[in-house]
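J.: Provided below are the primary sequence and the corresponding predicted coordinates.
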Amino acid sequence: MNAITKDRSDTLAPFGTRLDGVTDPVRKAAIGALHRSGLPDRRVEEWRYTSLRFLTETPLAAPAEVYDAGQVQAQLENLGLSTGPLAELPRLVFVNGRYAEPFSVLPAEVDVSFFAKTQTFGALSAPDRDPLTALNAALASDGAQLHVPAGKNGGDVLLVSLGQTDTPVSFHPRHSVTLDEGAQLTLISIQAGQGRYLHNPVLEISVAAEANLKHVTLQTEGQDAACLATTYAQVAERGTYDSFVLGLGAALSRQEIHARLAAPFATVHVNGAQMLGGKQIGDVTSVITHAAPDCISRQTVRNVLDGHARGVFQGKVFVDRVAQKTDGYQMNQALLLSENAEIDAKPELEIYADDVKCSHGATVGALDDDQLFYLRSRGVPDAEARQILIHAFMDEALGLIEDETARTLCTQMLARSFPVAGESA
């Protein structure tokens, strides 16, 4: 990401003295980059549609190291993680960015360590170019580090992040996932919480040759929270990274994914959907780099926007000179339910190879009057007819989630958040 060259350290005021007195060289370098660039504003091209005023209005303290266990249990129950099939899955629970061992169950086929103990930063992120990543590097205190050995199937693993605060805070988990050759894993990330906070996670993913990672993120943060998540993924020969993000919560959210197809026949899917209302702002930004020949990337993102909600889609596919026979596809579709709702879409192709198949597009529209008339003519009330069409639009997007457990979880949470008229939540 581009940075503004003059000193803009004044934008870091909400974090007070939390950036002072750091001696670790990685953290010091990140803080130096932050002081040079500041937090991005709308003069930075990649942030022109998304304002971070939310972060500058209130000081953001470090969260307390203790948490309310009863409240955590209630949050897990509200997410449907305490009973049924999801309750049986291995899980790593973080509260305000710190590992909550009493609520976690370690997976059997996955090696797990924690950033709080290792203090290991990966090599994929770019704190010198990405200010939110630099902020994470400066303030990260914990995070999950998952490693699946060669040929192993890690199954389904839940990575649950809960915000819990009565005063404005920020927390910055530092996660990583490494799959060795031929390994498999389905990672279901759940982001939720209560109160006013900034959740600023960074996730680094390395997928080795012929390995397969399915990664589904359900973002249902508190309505007074901000979630600014950045993922870096690198995929080796014949490896697959299949990502899906469902955005439902937060006053301000941004899911930013940098995926690099580093060797021939690698595959990346970066799909997602958002359903927002009120004054919510939801941003999906991606940079998919084809750095090797014969690779495939797919991206489909759908938005349903009501009230004064605003959705943002920025998707860039970069094709290097060596990346011949690239197959890339990108589509953003938006359904606007209100005259005041807004979508800002910027699909982009940057191609330097001459033997490629790449396409992109964007569509924006309202509910189809003919379809509404059809349902109403058969006795379906207007409000219910509208909800049926909205859910049908979203169901097509959720159909891109290959893992049945993750798809069921997302479908249930969508139905609870936005029930069809006449149905119970």
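T.: Arrived safely, thanks for sending. Being a predicted model, the structure only gives us computed values, none of them experimental.

J.: hey, let's count contacts and neighbours off CA atoms from now on
T.: Noted.

J.: hmm, who's touching stretch 268-277?
T.: Stretch 268-277 is contacted from outside by 235, 240-249, 257, 259, 261, 282, 286, 296-311, 394, 397-398, 400, using CA atoms under 8 Å, 6 or more residues apart in numbering.

J.: Structure two is appended below for comparative analysis:
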Amino acid sequence: MATTTTSHGTSPGPSRAPEAAPRGFDPATARPFLEQFDRLKADLPGGSLSWVRDLRDQGRARFAQLGFPTVKNESWRYTNLRALDKLAFQPAVAAETGVRFDVLPTVRAAGTSGPRLVFVDGRFRAELSSTAGLPAGVELLNLADALTHKPDLVGEHLGRLATPDDLPLVALNTAFLADGPVLHVPQGVEVAEPVELVFVSVGSDEHPTSFHPRTLIVAEDNARVVIVEHHVGLGTGATLSNGVGEVFVGANASVHHYKVQREHTNAFHLSHTAAKVGGHGVYDNFILTTGAKLSRNEVRSTFDGEHGDIHVSGAYMVRGDQHVDTSTFIDHAVPCCTSREVYKGVIDDTARAVFQGKILVRPGAQKTDGYQQNRALLLSETAEIDAKPELEIYADDVKCSHGATAGELDDQQLFYLRARGIDKEAARGLLIGAFLAEALDEIPEEGVREAFQAYVSAWQNAR
């Protein structure tokens, strides 16, 4: 449904009567969050900026119209958010100070350091963060400070890619927009050290806790940067992390964006990333998921110039009653671009996985090369995978393919290993590791790939 978008620095038009929610949304679920927003609005950072106020108001208005999506919404057909409405989440307050952060996750070698921002329950922790090792001109700071002290740094880009429209979780995040990482890499600058963004969920034992981190990454023309997001959980309280990220990749720029989600099993992790890639630009996204009770990673990327390259891949391993949803959308809006998706999943017990991947080739986007694959390994008779690969093509000179398969461990391979003296559990572990290796091989950064392989091994050993 179309909405009116207000440019930064201008005032919204006359108010209109609320529109009826389209099918597949439940506006009643918005009420508790709207009441919280109205109480907190005056204390949110950047309130003196008219365009920030307008952006938040647009998010609130759209979330009020929509509420949470239901399973009658086609893109949420396999992921039910009804549990969120039952938990009565409360906004996170000041960051928990009683929790020890002796060891924070990192992909760096032991004893080394580098640029890192740390957020606890969505709030920046300066004492745990560092900008050491950044080249001159690169800016790495938290959004709350940027809105207060450097509004021009974010004003040009914030809210341009991830817009509320018919995306209610983006609308909710926009309404509560307060903090998160901001990274700006100027033209022609290469950041040698990985930039690590650490999001720690602590929550409260007294009530479920929600927070809405917002990430902004801008790599100008001919820039290069590697970003690693860590999402981890401490404590046992229920938490809702509803994150939104916007990634701008300039012409001839390269952004390698890796994420690992290992939150605790009382967590709900919802994430939406929107990326735009300029001509000859590269956006490489990889998501590893092992945590949370329910998680959804949605990645939408668009080509904005010819000869661009987008890799959107990942691996997921779930067990117990976990639910993981991976949804992707790649928009080939211009000719001569290449996209590649490789997702591998391992599902055990009564866990459930969802994969929805769509490649759109617009009219005139000739010479498109699109590849998509999702393969799932079911380790129990009650494990489940719902796969929905899609190609929508409006050009005739293209090379596009997609596929989705699900199966069990190969009994012959298992027998072969056991016949050579390897016990059953070790043999299963070897086969699972080999299955996931193809997805991990999509990570060109050796240090990141090795760290993610260690997370895979930890998940296998935790059985």
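T.: Right, received. Where do you want to start? In this text, all values refer to a predicted model and were calculated from it rather than measured experimentally.

J.: Got a TM-score for the pair?
T.: For these two chains in superposition, a TM-score of 0.94 is obtained (TM-score structural alignment, normalised by the length of structure 1); 417 aligned residues with a CA RMSD of 2.0 Å.

J.: hang on, the earlier thing: next step: the contacts of stretch 268-277 of structure 1 restricted to strands.
T.: Counting by DSSP state E, these place 235, 240-247, 257, 259, 261, 282, 286, 296-305, 310-311 in strands.

J.: in structure 1, what residues pair with stretch 341-353 of structure 2?
T.: Aligned by TM-score structural alignment, stretch 341-353 of structure 2 falls on residues 299-311 of structure 1.

J.: just stretch 393-408 of structure 2 next, same as before
T.: Stretch 393-408 of structure 2 covers residues 351-366 of structure 1 once aligned (TM-score structural alignment).

J.: Please list the outside residues in contact with the matching stretch.
T.: Residues from elsewhere that reach stretch 351-366 of structure 1 (CA under 8 Å, 6+ apart): 317-337, 343, 345, 347-349.

J.: Now with 7 Å, please.
T.: Outside stretch 351-366 of structure 1, the residues that touch it by CA atoms under 7 Å, 6 or more residues apart in numbering are 318-337, 345, 347.

J.: For the residue lying farthest from the centre of structure 1, give its distance to residue 391 of structure 1.
T.: Centroid-distance maximum for structure 1: residue 377 at 40.3 Å, with CA atoms, centre = their mean. For residue 377 of structure 1, the distance to residue 391 of structure 1 (CA to CA, to the nearest Å) stands at 19 Å.

J.: same question, residue 373 of structure 1
T.: Residue 373 of structure 1 sits 17 Å away from residue 391 of structure 1, taking CA to CA as the criterion.

J.: Same check on residue 55 of structure 1?
T.: Distance of residue 55 of structure 1 to residue 391 of structure 1, given as CA to CA: 33 Å.

J.: These two: who's more crowded?
T.: Neighbour comparison, residue 55 of structure 1 and residue 391: the larger count goes to residue 55, with 21 against 18 (by other CA atoms under 10 Å).

J.: Going by secondary structure, the equivalent of residue 210 of structure 1 over in structure 2 is in what exactly?
T.: When structure 2 is aligned by TM-score structural alignment, residue 210 of structure 1 is paired with residue 252. Under DSSP states H and E, no helix or strand contains residue 252 of structure 2.

J.: can you give me the strands for the stretch 1-150 of structure 2?
T.: Ranges of strands within the stretch 1-150 of structure 2 are 25-26, 68-69, 90-91, 116-120, 123-124, 139-142, based on DSSP state E, counting those that start in this stretch.

J.: Next, format those as a markdown table and append distance to residue 256 of structure 2.
T.: Formatted as a markdown table, those follow (distance: least, CA to CA, whole Å):
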| stretch | distance to residue 256 of structure 2 |
| --- | --- |
| strand 25-26 | 34 |
| strand 68-69 | 31 |
| strand 90-91 | 32 |
| strand 116-120 | 16 |
| strand 123-124 | 23 |
| strand 139-142 | 16 |
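
J.: Kindly reformat the ones you listed as a markdown table containing mean neighbour count and distance to residue 241 of structure 2.
T.: Formatted as a markdown table, the strands of the stretch 1-150 of structure 2 follow (neighbours: other CA atoms under 10 Å; distance: least, CA to CA, whole Å):
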| stretch | mean neighbour count | distance to residue 241 of structure 2 |
| --- | --- | --- |
| strand 25-26 | 19 | 20 |
| strand 68-69 | 24 | 15 |
| strand 90-91 | 20 | 11 |
| strand 116-120 | 23 | 11 |
| strand 123-124 | 24 | 12 |
| strand 139-142 | 20 | 17 |
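
J.: Ok, which of the ones you listed comes nearest residue 178 of structure 2?
T.: strand 123-124 (8.6 Å; CA to CA).

J.: Aligned to residue 199 of structure 2, what sits in structure 1?
T.: By TM-score structural alignment, residue 199 of structure 2 lines up with residue 161.

J.: tell me which element its match is part of?
T.: Short version, using DSSP H and E: residue 161 of structure 1 is in strand 153-164.

J.: if we can go back for a sec, the match of residue 210 of structure 1: how many residues sit nearby?
T.: Using other CA under 10 Å, the number of residues around residue 252 of structure 2 comes to 22.

J.: Can you verify my assumption that it contacts residue 222?
T.: Yes - look at residue 252 of structure 2 against residue 222 with CA atoms under 7 Å: they come within range, at 4.7 Å.

J.: residues contacting the aligned partner of residue 384 of structure 1 in structure 2?
T.: When structure 2 is aligned by TM-score structural alignment, the residue opposite residue 384 of structure 1 is residue 426. Contacts for residue 426 of structure 2 (CA under 7 Å, 6+ apart) come out as none.

J.: Can you give me the distance of residue 426 of structure 2 to residue 432 of structure 2?
T.: Residue 426 of structure 2 sits 10 Å away from residue 432 of structure 2 when distances are taken as CA to CA.
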